[in-house]
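Colleague: fold the following.
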Amino acid sequence: MDAKIKVYESECVDCRSCMKGCPMLYSFTISPKKLLTKFTTELPSSEMAYACANCGLCAHSCPRDIDFGAIFTASKKSYAEDKKVLKKYGYGGVIFHQKSSFSKLFSTTKKFTTGEYTHTAFMPGCALSSYSPSLVHTVFSYLQSKCSGMGIIQQCCGTPTRMMGDMAQFQMYHSQLERDLAYMGATTVVTACENCFMSLKTYSPHIKIISLYSLLAQIGLPEEAKERHIHSPKMALHDPCPTRYEKEIHEGVRTLLAQIGLPYQEFKQNREQTLCCGSGGMLELTHAALAKEQMRTRAKQTECESIVSYCQSCAESMSRGGKNGVHLLDLIFNPHFLMKQEEQSVLKKWYNRFSSRQKISALKDNT
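Modeller: Okay, here's the model as predicted:
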């Protein structure tokens, strides 16, 4: 990385394109080139490293492909070797979350023995399971009706640990996830979470990863969902930053919105140019004020009162930012959805995850 930073320093023209829309760079500098010069002799401060949302916007915006996110990610890995530093940025909360997520109380698998898709597993992700066990169950039931034999896994992808830079612990969690998938005989995973999609795509290249939204665009929606929202108020569509370059997902989501008839408008910065919602990189834990500021900033970039996303964390961030954040899956699969998510406590979310696990465990094999 040191050699790479020197290349970055020589390439940087100090145009500040990387700073436009970044949640944190303006808090630490007015000259990216001077910052890079500093980094050639010393690590970014831990405060700066853990203020990075890892959203990838800087690298996308830079005309010279300079990636500050990669620098901060490498720095986090170095700082993660010192548990005192990690503790300073709330790592205790991450440890609790991850240990609980991988425990038998909140994780489970269910494989099926007959059908054309016994090699495929649906992975809803932590946030969606925490939000609505019934929605997870409804989505999975529909998937099974179209893809017989598909299994389901309630498990974390380990992204919170990875975002803190603790790669040794992340590898342990990721290995557990791979063992669970191997037990299921799953060579293909359908993800509802954008972090899960990218984590598996990056660290398990031998497994085929499909976005739920791409799959739904292919197999079609329930008849009762089509044109259900043609009379709904217009919403703004927020694209999550982890799947910034996944054009197939972008197109799939817009196909689904067209099928349900939802009037929507695009953010000025959308698709590969999208902005972080404020929850990326564990920012709510490491720099809560910065996260809140970014949530408000993104939410204010549309005149629409409601913002739809296909990431539950993004939907919650838009609500915290002052707008009404909703999840695309509610619009498709929940005919009783009142166009507003119920605010939930942390305890309620863990209870939901337990309930989701119980629903999955109660499923019967289709033999």
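
Colleague: CA only for contacts and neighbour counts going forward, please
Modeller: OK.

Colleague: in this structure, which spans are strands?
Modeller: Remark: strands assigned in the chain by DSSP state E are 108-110, 120-123, 151-154, 188-191, 208-211, 235-238, 264-266, 306-309, 324-327.

Colleague: include distance to Lys34 and mean neighbour count when you put those into JSON lines, please.
Modeller: Conversion of the strands of the chain to JSON lines gives the following (distance: least, C-alpha to C-alpha, whole Å; neighbours: other C-alpha atoms under 10 Å):
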{"stretch": "strand 108-110", "distance to Lys34": "49", "mean neighbour count": "19"}
{"stretch": "strand 120-123", "distance to Lys34": "43", "mean neighbour count": "27"}
{"stretch": "strand 151-154", "distance to Lys34": "45", "mean neighbour count": "26"}
{"stretch": "strand 188-191", "distance to Lys34": "41", "mean neighbour count": "23"}
{"stretch": "strand 208-211", "distance to Lys34": "40", "mean neighbour count": "20"}
{"stretch": "strand 235-238", "distance to Lys34": "33", "mean neighbour count": "24"}
{"stretch": "strand 264-266", "distance to Lys34": "35", "mean neighbour count": "16"}
{"stretch": "strand 306-309", "distance to Lys34": "37", "mean neighbour count": "24"}
{"stretch": "strand 324-327", "distance to Lys34": "38", "mean neighbour count": "24"}
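
Colleague: so for Phe72, which of these sits nearest?
Modeller: strand 235-238 (25.1 Å; C-alpha to C-alpha).

Colleague: gap between that closest one and the chain center?
Modeller: Strand 235-238 sits 16 Å away from the centroid of its parent chain (C-alpha atoms, centre = their mean, to the nearest Å).

Colleague: also stretch 176-193?
Modeller: Centre-to-centre, stretch 176-193 and its host chain are 17 Å apart (C-alpha atoms, centre = their mean).

Colleague: now do stretch 190-200
Modeller: Worked out by C-alpha atoms, centre = their mean, stretch 190-200 lies 7 Å from the chain centre.

Colleague: now that stretch: buried residues?
Modeller: Neighbour-count burial for stretch 190-200, counted by 16 or more other C-alpha atoms under 10 Å, picks out 190-200.

Colleague: got it, and stretch 226-233?
Modeller: Those would be 226, 228-229, for stretch 226-233 by 16+ other C-alpha under 10 Å.

Colleague: the structure of the following sequence is requested for comparison with the preceding one:
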Amino acid sequence: MKISDKIIKIINEEEEKCIGCKLCMNGCPMLDKFCDSPKELLKELKCNGEFDYILPYSCMLCGYCTKVCPKGVDLKNLFLELRRDVVNQSNGKLARNLNTNGVDLHQKLSFSNLFTSNIQNLQSDTIFFPGCGLLSYSPKIVEDTYRYLRTKIGGIGIYTKCCGKPTAFMGKDEKFKEYYSILEKEFRDKNIKRIITGCQNCFMTIGNNSKDIEVISLWEVLANVGIPEEKIGIGKSINVEFTIHDPCPTRDIDIIHSSIRQIVDELGFKIDEMEYNKGKTLCCGSGGMVSVTQNHVSEAHTIRRAQEAKTEYIITYCQECVESMRRGGKKSYHILDLLFTEGFQNMEQKNQGVITKWTNRYKGKNIGK
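Modeller: A predicted model of the protein is given here:
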């Protein structure tokens, strides 16, 4: 596909910055599939003026490359722009082998009245936005979390729609704007001033697109108000040691990293840290919808990431990461499982199927009614 003049300019800028140190390739899931160094890749793209559409849809858009780059080379932005180019040149009809029809259907349903509701049970200017992934994982822990938040934050409402990030990361900007305008209207109509997010993607997406609203992570809130009293110290009587996996979307949000560790400490569990953690965490393998568009790249990286944990058990705070770590061969739990699921250690370590997830979404839309 032809590279637009706008993106040629971005490539030139990034190639000038790149010193060919290849630090980014130590943790990147996909660069070694396309080049021996990013500088070589950037030069090739510039000289050819064309690109294979598979390239940008192999990037997990996790931002690790920029985090470790001494010159701040931003391949995430470049590959996202290339995705937008693919969408524009194909009139939004992406190649069949990218398998994106399921993403389009997911997004359509995630803004439908069948599986979502408008803001419910609101008597303030603050809402809980759990995110579609967490709702599909367990409407029960979403409801239990919301009930607990109601005891700490008077009048907090709940909103069960999706943030639209899958559409944005597919490169479909206009469709994303259409979806996000639904959220904006509801925020405006209900005079929302503060949003507590249970999903890292929602935290970033809403924070970047609703600048007039305070967006705060559920983890920071729980660290501030405290966990349920009956859960304090439960880990001391459970012979389990966890490794923490930090989701990549919020790699730059230090308060989230520290809040999670404070919560786990209050629970009383022993924890181990991965070599690549916090700001330098690696993607679980599902970032950028690569588990859909280039599943073999996703699977290989998921196994690598899971096996970096020295313990059998992994704790994380993203539904997609929970499932990825299980696919990678580990016993994985969402931190909300530890807080709101009795006997969590006996949970079946099997990822749910599509029908079960949509059934959960259907149940979840009634929370707060």
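
Colleague: possible to save the strands of the first structure as TSV with distance to Gly93 of the first structure?
Modeller: Output for those, formatted as TSV (distance: least, C-alpha to C-alpha, whole Å):
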stretch	distance to Gly93 of the first structure
strand 108-110	22
strand 120-123	23
strand 151-154	20
strand 188-191	25
strand 208-211	29
strand 235-238	28
strand 264-266	35
strand 306-309	26
strand 324-327	25
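
Colleague: among those strands, which is nearest Tyr131 of the first structure?
Modeller: Nearest of the strands of the first structure (C-alpha to C-alpha): strand 324-327, 10.1 Å.

Colleague: contacting residues around that closest one?
Modeller: The contact list for strand 324-327 of the first structure (C-alpha atoms under 8 Å, 6 or more residues apart in numbering) reads 305-312, 314-319, 339-341.

Colleague: among those residues, name the buried ones.
Modeller: Applying 16+ other C-alpha under 10 Å to these flags 305-312, 314-319, 339, 341 as buried.

Colleague: which part of the first structure lines up with stretch 24-44 of the second structure?
Modeller: Aligned using TM-score structural alignment, stretch 24-44 of the second structure spans residues 18-38 in the first structure.

Colleague: how long is the matching stretch end to end?
Modeller: 17 Å (C-alpha to C-alpha, to the nearest Å).

Colleague: hmm, who's touching it?
Modeller: The contact list for stretch 18-38 of the first structure (C-alpha under 8 Å, 6+ apart) reads 5-6, 8-9, 12-14, 16, 48, 51-53, 57-59, 61-62, 275-276, 278, 290-291, 293-294.

Colleague: can you check stretch 140-151 of the second structure too?
Modeller: 128, 130, 134-135, 156, 158, 228, 336-337, 340-341, 364, 367.

Colleague: these, buried ones only, as a ChimeraX selection?
Modeller: Filtering the contacts of stretch 140-151 of the second structure down to the buried ones (16+ other C-alpha under 10 Å) takes a single ChimeraX command:
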select :128,130,134,135,156,158,336,337,340,364,367
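
Colleague: how about Leu257 of the first structure, what's its match in the second structure?
Modeller: Checking TM-score structural alignment: Leu257 of the first structure goes with Val264.

Colleague: typo on my end, Glu266 of the first structure
Modeller: Counting by TM-score structural alignment, Glu266 of the first structure lines up with Glu273 in the second structure.

Colleague: repeat that for Gly149 of the first structure.
Modeller: Using TM-score structural alignment, Gly149 of the first structure lines up with Gly155 in the second structure.

Colleague: and that match, what does it touch?
Modeller: Applying C-alpha under 8 Å, 6+ apart, we find Gly155 of the second structure in contact with 121-124, 126.

Colleague: for the residues you listed, could you give me JSON lines that also reports distance to His257 of the second structure?
Modeller: Below are the contacts of Gly155 of the second structure laid out as JSON lines (distance: C-alpha to C-alpha, whole Å):
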{"residue": "Asn121", "distance to His257 of the second structure": "30"}
{"residue": "Leu122", "distance to His257 of the second structure": "29"}
{"residue": "Gln123", "distance to His257 of the second structure": "31"}
{"residue": "Ser124", "distance to His257 of the second structure": "28"}
{"residue": "Thr126", "distance to His257 of the second structure": "23"}
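
Colleague: most neighbours among these, which one?
Modeller: Thr126 (24 neighbours; other C-alpha atoms under 10 Å).

Colleague: still on that earlier bit, buried ones among the contacts of stretch 18-38 of the first structure?
Modeller: Buried among the contacts of stretch 18-38 of the first structure (16+ other C-alpha under 10 Å): 5-6, 8-9, 12, 16, 48, 51-53, 57-59, 61-62, 275-276, 278, 290-291, 293-294.

Colleague: count of neighbours near the residue lying closest to Arg228 of the first structure once chain neighbours are set aside?
Modeller: Nearest residue to Arg228 of the first structure, sequence neighbours excluded (C-alpha to C-alpha, 6 or more residues apart in numbering): Ile260, at 5.4 Å. Neighbour count of Ile260 of the first structure, defined by other C-alpha under 10 Å: 20.

Colleague: what do you get for Ile54 of the second structure?
Modeller: 15.

Colleague: distance of it relative to Tyr137 of the second structure?
Modeller: Distance of Ile54 of the second structure to Tyr137 of the second structure, computed by C-alpha to C-alpha: 30 Å.

Colleague: helices of the stretch 151-300 of the first structure, start to end?
Modeller: Using DSSP state H, counting those that start in this stretch, the helices found in the stretch 151-300 of the first structure span residues 159-163, 167-184, 194-203, 212-219, 247-260, 283-286, 288-299.
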